[in-house]
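Q: Just a sequence and a predicted model for now, questions to come.
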Amino acid sequence: MPPSFVAVLARLAWRLGGFVTNRHESCGQDTTMIGSSSLGSLHTLLRRHRGVLVLVLAAGGLSGLFSAAVVAVINRLLHPHDGQLVLLTAGFAGLVTGKVAANLLSQLWLVRFAQDAVMDVTMSLCRRIVGSSLRALERAGADEVFTTLTDDVGSVVWAAQCVPNLAMNGAMVAGCGVYLLWLSPGAFLGVAGITAAGAAGYYWLHRKSFSAIRASRDAKSRTFQQFRGLTSGVKELLMNAERARRFVERDVRDAMATLRRCNLTAFQHHLAGESWTQSLYYLLIGIILVVFPSFLALPPESLTGFVFAMLYLMNPVWSIIGSFPAVSRGRIALARIEALGMSLEANEADSKGMASSQPAAAPYPMIAMEGVTFAYEPTGDQQGFTLGPLDFVIRPGELVFIVGGNGSGKSTFVKLLTGLYRPDRGTVRIGGVPVTDENRAWYRQHFSAVFSDYHLFEGLHIADSHMADEVVQQYLNWLELEGKVTVADGRFSTVNLSQGQRRRLALLTAYLEDRPVYVFDEWAADQDPHYKGVFYNRLLPDLSARGKAIVVITHDDRYYHVGDRVVKLEDGRIVKTWSPRIVHAHLGGSESG
């Protein structure tokens, strides 16, 4: 079966999902045209698995043709001619055997296709996420990304899985149609005309359900948001019964009620379309039995064949109709994926980032920010914020503390410095080389960072895991975690530790990465005085002595003298820079923490 036939089936199934631009009043959602990009993404998914998909379509189509042939043989067996009984019986047995075998193979290959597609889509999305812009992902929100990975992936695969079923059932309908045309061309045209009118009515009803399906997808994302609040904020809810009651009974209940309403609306429209089709189907059988004999000279064998074929086609017709909501949900899911900038058509090599095509990280680079500016646009009732213009330089072996009040721009500064954010204006240079969109992923590979909202992975995920196993015990001793955690095969034995101990494990991971530049965002904030002393008086000087450039966001002014410079931010601007070591020596201080 040629790949172009796969494309035709994909397009046909997608078109049947319905294009709508109307507003659905009951759910209050605007819908927009979903066009060629979503269609291309489905085609891409099918093309990636076209080997097994061709087998599924071939076996499914063959099963459908066998089914149509069985109808013809059964009808001839009901009106046998002399000498045909043995031949028809053998034909019946052979066709049934072929149908069962083809259907079995089709279902086995279909399950394989579905599982392969789930893995393919999920892995492609994960690669796209780690290759995407942090700012774009922040705008989308964690709840939207989570919904995409869990709900949308399943919807896309389910929609793609409908295509082979459509081929099998379509082949069955087409085969029976050819048989009915052979029985009586006039009666076939009458049946085709009534069927076309019924299909138009169903299409109109199905269009109305599409916007409700889209609204249901949005409501599910908001529901996930409330669930995340329930799990993340459980301590606050347990501490305040009134807050817990209001959150569950108002926020969670409202989200679930919206989801329920939109799902019911979509189901009601689909049920109306299905009821319309069933009513018209039985009306058609009645017309064949009562009206056709009065206007068409149909012999009893032909009349029986028409009625039997229509009854036999009920299951494939309902199956085709039942696939429309799944196809619609798949189209909406693909549109959501593409709205996040994670189109399935993207080349996987691009999704892995451009670091692989760039030279290795420079061993001891100087990093300079020249007139760098970054602005958060206003959203809702939140005002915008602008950082910069900033001029900043850090050299190998230098330790710089970044200080300032809440909202001064420290965390945004770190994201610009590490290449997670792209400056709106100005230039960042590394070793004199400007950082651009083409080499930003390579630039990020120069940094090891522990952010204030860090995530601790169970695996170390570093290139030389054997080296890590050999030296990790030394770092565990430094961080006083021996006896609590071990590392084997590049994985921590546990991460179920206190917040301070988890942060120390994150620091260990950064140490093992051995990058030229280290960034620590409020690392010592939840450490007791002893571990703060270890961090400032032992670990940071060790990194500096190894030629690492170090940027630390901190409020621990008693340790400023350890650094080479202190840079103070205020309202997004650098307002002061000084050398604490000179000040400390001038004052004759001996404070060491």
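A: Ah, there it is. Residues are numbered from 1 along each chain as shown.

Q: hey, let's count contacts and neighbours off CA atoms from now on
A: Fine.

Q: Count the neighbours of S323 for me.
A: 20 (other Cα atoms under 10 Å).

Q: how about it, what does it touch?
A: Shown in contact with S323 (Cα atoms under 8 Å, 6 or more residues apart in numbering): A159, C162, L166.

Q: need these in CSV with neighbour count, can you?
A: Listed next are the contacts of S323 as CSV, based on neighbours: other Cα atoms under 10 Å:
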residue, neighbour count
A159, 25
C162, 21
L166, 24
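
Q: another structure for you, compare them:
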Amino acid sequence: MADRAAVRRATLDLIARDRRAAAVVLALHSAAAIAGLATPWLLGRIIDEVSGGAGIGTVDRLALAIGGCVLAQALLTRYAQYAGHRFGERAVARLRERFVRQALQLPVSVVEHAGTGDLATRSSVDVSTVGTMVRDVLPVIMLSLAELALLIGAIFLLHPLLGLVALVGFPTIYAGTRWYLRRAGAAYLAEGAATAELTDALTTTAEGARTVEALGLADERIRYGTERIGHMWATRRATLALRSVFFPVAEGSYALPIAAVLLFGGFFLDKGWFTLGEVVAAALYLQRAIGPLDQMLQWIEQAQRGMASFARVLGVGMVPPEPRGESSTPRGERLVVRGARFAYPEGHDVLHGIDLEVQPGERLAIVGPSGAGKSTLARLLAGIDAPREGTVSVGGCPVTDLDPAERRRRIALVTQEHHVFIGSLRDNLAFAAPGASDEQMREALAAVGADWHTDLPEGLDTQLGDGALDLSAADAQQIALARLVLADPHTLILDEATAALDPTTARRTERSLGAVVAGRTVIAIAHRLNTAHDADRVAVLEDGRIAELGSHHELVAAGGTYAALWRSWHG
């Protein structure tokens, strides 16, 4: 979360980047407000002229001037709103682009820890709320303040005493606004966080619907979602409670200045302190002031919501990016793990002193029961996470110290999770190699056994994703493997990368990949022991430790954990 000072600076920066348009918007609204000031004053003049015995011609001229001022105000307001919306949309476009850049620069571990719901809420609900604030709220508040100041100034110009009386009621409004602002920021931040939690609960439940159904977890997920809804409801009740105090106090104070001016002006009218036209004009100015004052107070509530959302949006950019490594270049491709220990936040160690060396071109399979730490070790080898103790290095350089782009060029990790982006098949493959030719893309697809691509109606231009061709999980995983072929790293880490494929397709894909990755280092997290059988060496992980290390035949002959797994695998 960004603090208030950072939010203010960012808001001013958004305005400053398009200061010419902001100046035009301010000038148009100010001109509209000035045009609106003339109407009450002209009405007062009509009253005084009629009281003095003026003829119908004078009244007609003043009435015509009122009509001209009303028309001018309407036109100026229309163009001011048009310019304001264009300014706001440009500002929000820049904000969205910056948010996407910052989100894509987040370390993978941070994205995983934050959860889908939090980032989804920040990128959609929060950015949209900030857009409303920049496009609608800030101009209205600023211009309402300016119009209010002009109206009060006009009353002082009529008569200083009427101006002083007109200030009655403003202390109450000020006190109520101050009370509200002190409490609203934290309340709206809590509401935003609760909304993100609910979004995350709904998203994860929808994504895991089949698992929920298979394991009979529907009641538990409903209970969890209901708790999140209850939490969000509680935070919304808290902000509603603030508004239910703030608005009645503010709106109850609107009538006080008008009543005070009429009573005071009427009492001293016979004494000649004021004319009837001045009193009427002052009352009309105050009546007119209710509009901008009410609008300003209404939008203050939205401004608090917008500031809270802006704090969440800016918070993404406050996360430290992945560390940029030193200028040193790895000497070779050997992966070495020494004394690596790792624990997830607020948890106990899941890896306990791992020692491992992987030679260039070697094929290593890592096997073991669920929860043994296989995927965690893969993340350390890929540099996504850093060990709590010990080192993980490639060519003598710590993996996490390498420049992220250099690290990803050298080491690629493909997990069980895969994603098909909305776009063409070519677009999906180009993520891994933007300069790849169509022929190279077809060869990559053929290399992983994705023969189905030849039957697509538009070939590489076939649109994928929502509203287009919906691929199966197996096809999507083959696209992920084809990206790996195009990326062409020297070390491949496959974390159960063929888990979504049926055994026959998985075996065919693994054989196809075998020809492609010849000469490269391959580390495979294996859930099918056929992969381990084909590897040069097998590392058996148990309770976060390497229990056995050797070739398939050596470990079977040793009669240990791996031999038991192999016998179980073959019945």
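A: Perfect, I can see it now. Keep in mind that this is a model prediction, so the values were computed, not measured.

Q: The contacts of S323 of structure 1 in helices, which ones?
A: Secondary-structure check on the contacts of S323 of structure 1 using DSSP state H: residues within helices are A159, C162, L166.

Q: ok, now how distant is A326 of structure 1 from R112 of structure 1?
A: Distance, A326 of structure 1 to R112 of structure 1, using Cα to Cα, to the nearest Å: 19 Å.

Q: More neighbours: the two, which one.
A: Taking other Cα under 10 Å, A326 of structure 1 and R112 do not tie; A326 has more neighbours (21 against 15).

Q: Name the nearest residue to the more buried one, ignoring sequence neighbours.
A: Leaving out its chain neighbours, the residue that sits closest to A326 of structure 1 by Cα to Cα, 6 or more residues apart in numbering is A159, at 5.3 Å.

Q: which residue lines up with that neighbour in structure 2?
A: Residue correspondence to structure 2 (TM-score structural alignment): A159 of structure 1 is matched to M133.

Q: got a list of what its match touches?
A: Contacts of M133 of structure 2 (Cα under 8 Å, 6+ apart): Q302, A303, G306.

Q: Show me what the first one aligns to in structure 1.
A: Structural correspondence for Q302 of structure 2 with respect to structure 1 (TM-score structural alignment): A326.

Q: correct me, but that match touches A160?
A: No: the criterion here is Cα atoms under 8 Å, and A326 of structure 1 misses it with A160 at 9.0 Å.

Q: Show me the strands in structure 1, by range?
A: In structure 1, the segments counted as strands under DSSP state E are 23-24, 29-30, 367-376, 385-394, 399-403, 425-430, 433-434, 447-450, 487-488, 491-492, 517-521, 549-553, 565-570, 573-578.

Q: For Q278 of structure 1, find the nearest of the ones you listed.
A: Nearest of the strands of structure 1 to Q278 of structure 1, taken as Cα to Cα: strand 23-24 at 25.5 Å.

Q: What range does the closest one cover in structure 2?
A: Using TM-score structural alignment, strand 23-24 of structure 1 pairs with nothing in structure 2.

Q: likewise stretch 217-227 of structure 1?
A: Under TM-score structural alignment, the match for stretch 217-227 of structure 1 is residues 192-202.

Q: Chain neighbours aside, what residue packs nearest to Q226 of structure 1?
A: Closest to Q226 of structure 1 by Cα to Cα, 6+ apart is V252, at 5.8 Å.

Q: contacting residues for the one you found?
A: T223, Q226, F227.

Q: G361 of structure 2 -> structure 1?
A: Under the alignment (TM-score structural alignment), G361 of structure 2 maps onto G397.

Q: isn't that match right up against P541?
A: No: between G397 of structure 1 and P541 there is no contact under Cα under 8 Å: 9.1 Å.
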